[in-house]
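Visitor: okay, here's the prediction I keep looking at, along with the sequence it came from:
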Amino acid sequence: MSGPVLRWRVRRDLLVLKGVAALVFAVATALSVGDPRGMILAGAATVIMAALALRDVLAPVRLSADSEGLAVVKGFAGSRRLPWSEVERIRVDTRSRFTSRTGLLEIDTGEEVFLLSQFDLGAPCQEVADELRSFRTGF
């Protein structure tokens, strides 16, 4: 990586919230010892929240860009380096459902599509897409 580097990461407050939720579910698991169904549900919730928090600890930066290309998180905590020449399109896919709107940053290489949410990036997807486009072209 050379020159300026842009990075987007998971917000720390969301990491803390996931950790606290995992602890709350762990306590609920311990308190429901006499209830097998409650123990299974609370135990499953504990494992899921702990895994989500662990992913945020292992791979907090979900997207970075420099003059050579992008580095995008892939899988649980891995990453993939994409030269700018491989990136065919950067866009935001916005969906409306009931009263809410969600957007996903879509990085398309032709063979793979990487989707990142506002929670992954710590910033609005449209803002990140605009920054990536201007960084790529230099304007």
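Guide: All right, it came through fine. Residues are numbered from 1 along each chain as shown.

Visitor: contacts, neighbours, all on C-alpha from now
Guide: Noted.

Visitor: do you know how far the residue positioned nearest the centre of the chain is from residue 35?
Guide: For the chain, the residue sitting closest to the mean C-alpha position, by CA atoms, centre = their mean, is residue 120 at 2.7 Å. Distance, residue 120 to residue 35, by CA to CA, to the nearest Å: 36 Å.

Visitor: please enumerate the strands of this protein.
Guide: 6-9, 61-65, 69-74, 78-83, 89-97, 100-108, 113-117 (DSSP state E).

Visitor: dropping in the other structure now:
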Amino acid sequence: MIFDDAESPGPDGESPARSWSPQAGLVVLAWIGAAGAGAWLAVLVVTHGDPAGRLFAAVLGLVLLVGAVWGTRARPRLAVGPEGLTVRGGFSRSRTHPWGQVTDVRVLQTRRFGRTVATLAVDVRDESGPGADPDAAERLLVFGRLDLGADPVDVAATVLAARR
């Protein structure tokens, strides 16, 4: 079993598995916000509130609902273990990339709104299917702090250590 940002013992004394997920508190906050926006929209509809307010409440509720569903389903978002790297999307299934398919792991530092933001970038080569074009099968996986619930620099160090 893989735990959120924690270690679980690997089989036969191998390196432990680690996983990272969106922070549970943010996911709960998104669910509460979606419910609140839905209640606000209901009040505006019943009281015949202004159309702009109803539109704003509906869009806000929809965005928060999509974020809450994605944050709930994407747990764990990234997991590493002796067999490779497993990535789970919010609206798709999990996909495991064996270590032989992981070509590069790096941290990208960018300046946004006056501050430096770190993201984890992982290059993988998907060699599935007979006769697959090797150039068309390259993928770049990008994870931010919200995806991982941890500092991408620390996660990169753990991924690189597990890859060896």
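Guide: Here it is on my side, so go on. Remember, predicted model here, so these are calculated numbers, not experimental data.

Visitor: circling back to that earlier point, give the aligned equivalent of the residue nearest to the centre of the first structure in the second structure.
Guide: Superposed on the second structure with TM-score structural alignment, residue 120 of the first structure falls opposite residue 147.

Visitor: and its match, what does it touch?
Guide: With contact set as CA atoms under 8 Å, 6 or more residues apart in numbering, residue 147 of the second structure has these partners: 20, 21, 22, 77.

Visitor: nearest to residue 116 of the second structure, of these?
Guide: For the contacts of residue 147 of the second structure, the residue nearest residue 116 of the second structure by CA to CA is residue 22; the value is 20.2 Å.

Visitor: counterpart of that closest one in the first structure?
Guide: Checking TM-score structural alignment: residue 22 of the second structure goes with residue 10.

Visitor: quick one: its match and residue 18 of the first structure, what's the gap?
Guide: Residue 10 of the first structure is 12 Å from residue 18 of the first structure, by CA to CA.

Visitor: quick check: buried residues in stretch 23-37 of the second structure?
Guide: Using 16 or more other CA atoms under 10 Å as the test for burial, stretch 23-37 of the second structure gives 23, 27, 30, 31, 33, 34, 36, 37.

Visitor: same deal with stretch 68-75 of the second structure?
Guide: Buried residues in stretch 68-75 of the second structure (16+ other CA under 10 Å): 68, 70, 71, 72, 73, 74, 75.

Visitor: one more: stretch 97-108 of the second structure?
Guide: 97, 98, 99, 101, 102, 105, 106, 107.

Visitor: against the first structure, where does it fall?
Guide: By TM-score structural alignment, stretch 97-108 of the second structure lines up with residues 82-93 in the first structure.
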